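A predicted structure for the sequence below; I have some questions about it.
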Amino acid sequence: MLNPLFAYIEARSHTPLSDEDKSVLREALVYRRYKKKQFLLQEGDICKSLSFILKGATRQYWVDDKGNEHILTLSIENWWVGDRESYFKDTPSAYNIDAWEETEVLMLPKTYLERVSAIPAFREMRMHIDQNYSIAAQKRVLGSISHSAEKRFEELLKSYPEFMQRFPQHIIASYLGITKETLSRIKSQLVKK
């Protein structure tokens, strides 16, 4: 069950995992299964674990005063999910994270973070994903303030084509910061091209 995570770590580091490293990870990680729409984290709770998705899909979102959901992230297999600010600073989360499909994860409780971070391959992997996360966040902010809805949709198609099969139109629209009617119009224009 941990083999996908071991492969993920080794693909993002120059240092292989030793048998001892794998043993530490086996001790630290907790397997959990979530049903569709079941919460991994609810607004106001403190995020006590980061989760590596083995199977399934999640969404991280906040709800405004009018009850509208605003999608911050969508995540699928081989992605880490959690509220980083809440996890690292022990603050209540502003977000909800729920399973959009039946989802299986390996949870890394914060109580094990220091021990797991002593593993060289894990540290390298974490540095790699932190860099990618920062770059993706910058691109997302730039896109939201400077690109048209059409351009944001094209970028999503190019970067994450699997999202179109995994998430419904209203979720994709919220992730892009547009209405589902706008998304329908953009999709129909692309079909005509």
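Right, received. Where do you want to start? Numbers count the residues shown, from 1 in each chain.

use CA for all of it now, contacts and neighbours both
Noted.

now do the strands in this protein.
Using DSSP state E, the strands of the chain run over residues 30-34, 39-41, 49-55, 58-63, 69-75, 80-81, 96-99, 103-109.

which other residues reach the third one?
Outside of strand 49-55, the residues that reach it under the criterion Cα atoms under 8 Å, 6 or more residues apart in numbering are 4-5, 76-84, 87, 102-110.

how distant is that strand from the center of its chain?
Distance, stretch centre to chain centre, for strand 49-55: 9 Å (Cα atoms, centre = their mean, to the nearest Å).

specify the angle between it and strand 103-109 in degrees.
Counting by axes from the mean of the first three to the mean of the last three Cα atoms, to 10 degrees, strand 49-55 lies at 150 degrees to strand 103-109.

just the first one next, same as before
Between strand 30-34 and strand 103-109, the angle formed by their directions is 140 degrees, by the same axes, to 10 degrees.

try the fifth one
Counting by the same axes, to 10 degrees, strand 69-75 lies at 90 degrees to strand 103-109.

before we move on, back to that, narrow the contacts of strand 49-55 to just the buried residues.
Neighbour-count burial (16 or more other Cα atoms under 10 Å) applied to the contacts of strand 49-55 gives 5, 76-83, 87, 103-110.

want to throw the strands of the chain into TSV with distance to Leu157?
Below are the strands of the chain laid out as TSV (distance: least, Cα to Cα, whole Å):
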stretch	distance to Leu157
strand 30-34	27
strand 39-41	27
strand 49-55	21
strand 58-63	17
strand 69-75	14
strand 80-81	21
strand 96-99	22
strand 103-109	23
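
closest one to Met125 among these?
Between Met125 and the strands of the chain, the tightest spacing by Cα to Cα is seen for strand 80-81, at 11.4 Å.

take a look at this one as well, against the first:
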Amino acid sequence: MFEKLFHTINQKIQLTKEDLEVIKPFFIARKIRRKQYLLQEGDVCKYTAFVEKGALHSYTIDEKGNEHVVQFALEAGWISDQYSLLTGEPSLYNIDAIEDSELLVITHTSFEEMLSKVPPMEKYFRLLLQNNMIALHRRLSASLSLSAEEKYTKMVNAYPTIIQRVPQHMIASYLGITPETLSRIRKQISTAK
């Protein structure tokens, strides 16, 4: 169950086999079914989750009932509401499974204890945070300056399997466009090939 997590960690830092064994007990293996919540709006976030298998998404729902996708997490991705987790305040987000998923979840208390027992993990999470900040800034810049077609093409190039795994309305929401616009873009791209 820890293969993907260990592989992902070892891509950024090198841990000993002993370190990897120390890490294991801090995580809880959890399976969730498609459409099952990991977190619901109004609840306090209790975990950070690593996706060993499957796909999840984080989103808000506006007063009209429209879903606004903030993040996708496929295999080897992390997902949580860090603000709620760290402050204990109710979450503004929902996180649920797009596919049946296998997760490794860790509480904030276990996370802090793990970092104290395996100090190199501090570097791993610092690198992860840096990469997330860069991705967030790039996404913000893209949403302000790129056309809908450019945003779609950029996403498909970065995550080629996402189109087959994630419903079109969720992709449209993530890109900030309507499903009809996404459908038109996909048709234009397929006829241009």
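The structure has been received and is ready for your questions. These figures come from a predicted structure and were not determined experimentally.

about what we covered before: for the strands of structure 1, which one sits closest to Leu183 of structure 1?
Per Cα to Cα, nearest to Leu183 of structure 1 of the strands of structure 1: strand 69-75, 14.9 Å.

okay, and that closest one goes to which residues in structure 2?
Mapping strand 69-75 of structure 1 onto structure 2 (TM-score structural alignment) gives residues 67-73.

measure Ala97 of structure 2 to Ser58 of structure 2 for me?
9 Å (Cα to Cα, to the nearest Å).

kindly report the same for Met114 of structure 2.
25 Å.

between those two, who's got more neighbours?
Remark: of Met114 of structure 2 and Ser58, Ser58 carries more neighbours, 24 against 21, as counted by other Cα atoms under 10 Å.

quick one: contacts for the alignment partner in structure 1 of the more buried one?
The alignment partner of Ser58 of structure 2 in structure 1, by TM-score structural alignment, is Gln60. Going by Cα under 8 Å, 6+ apart, Gln60 of structure 1 touches Ile71, Leu72, Thr73, Leu74, Tyr95, Asn96, Ile97, Asp98.

does the second one touch Tyr61 like I think?
So that's Leu72 of structure 1. Yes: here Leu72 of structure 1 reaches Tyr61: they are 5.2 Å apart, a contact under Cα atoms under 8 Å.

out of the two, which sits in the busier spot?
Between Leu72 of structure 1 and Tyr61, Tyr61 has the larger neighbour count (other Cα under 10 Å), namely 22 against 18.

roughly how far apart are that one and Gly82 of structure 1?
11 Å.

which residues do those two both contact?
What both Tyr61 of structure 1 and Gly82 touch, as defined by Cα under 8 Å, 6+ apart, is the set Ile97.

skipping adjacent residues, who's closest to Glu104 of structure 1 in space?
Arg33 (4.4 Å; Cα to Cα, 6 or more residues apart in numbering).

and whatever residue of structure 2 lines up with that neighbour, how many residues sit next to it?
Matched across to structure 2, Arg33 of structure 1 falls on Lys31, judged by TM-score structural alignment. Using other Cα under 10 Å, Lys31 of structure 2 is surrounded by 17 other residues.

could you do Ser13 of structure 1 as well?
18.

try Asn10 of structure 2
Asn10 of structure 2: 14 surrounding residues under other Cα under 10 Å.

cool, Lys17 of structure 2 as well?
10.

do Val30 of structure 1 as well
Neighbours of Val30 of structure 1 (other Cα under 10 Å): 14.

same check, this time on Arg115 of structure 1
Arg115 of structure 1 has 12 nearby residues by other Cα under 10 Å.

alignment lookup: it to structure 2.
Match for Arg115 of structure 1 (TM-score structural alignment): Glu113.

any idea how far Pro25 of structure 2 is from its match?
From Glu113 of structure 2 to Pro25 of structure 2 the distance is 11 Å (Cα to Cα).

also His7 of structure 2?
Applying Cα to Cα to His7 of structure 2 and Pro25 of structure 2 gives a distance of 17 Å.

with Met133 of structure 2 instead?
Taken as Cα to Cα, the span from Met133 of structure 2 to Pro25 of structure 2 is 29 Å.

just Lys17 of structure 2 next, same as before
14 Å.

just checking, what packs against the longest helix belonging to structure 1?
Ranked by residue count and defined by DSSP state H, the top helix of structure 1 is helix 120-146. Counting contacts by 3 or more Cα pairs under 8 Å, 6 or more residues apart in numbering; DSSP states H and E, helix 120-146 of structure 1 packs against helix 3-11.

10 Å instead, please
helix 3-11, helix 19-28, strand 69-75, helix 113-117, helix 149-159, helix 169-176 (3 or more Cα pairs under 10 Å, 6 or more residues apart in numbering; DSSP states H and E).
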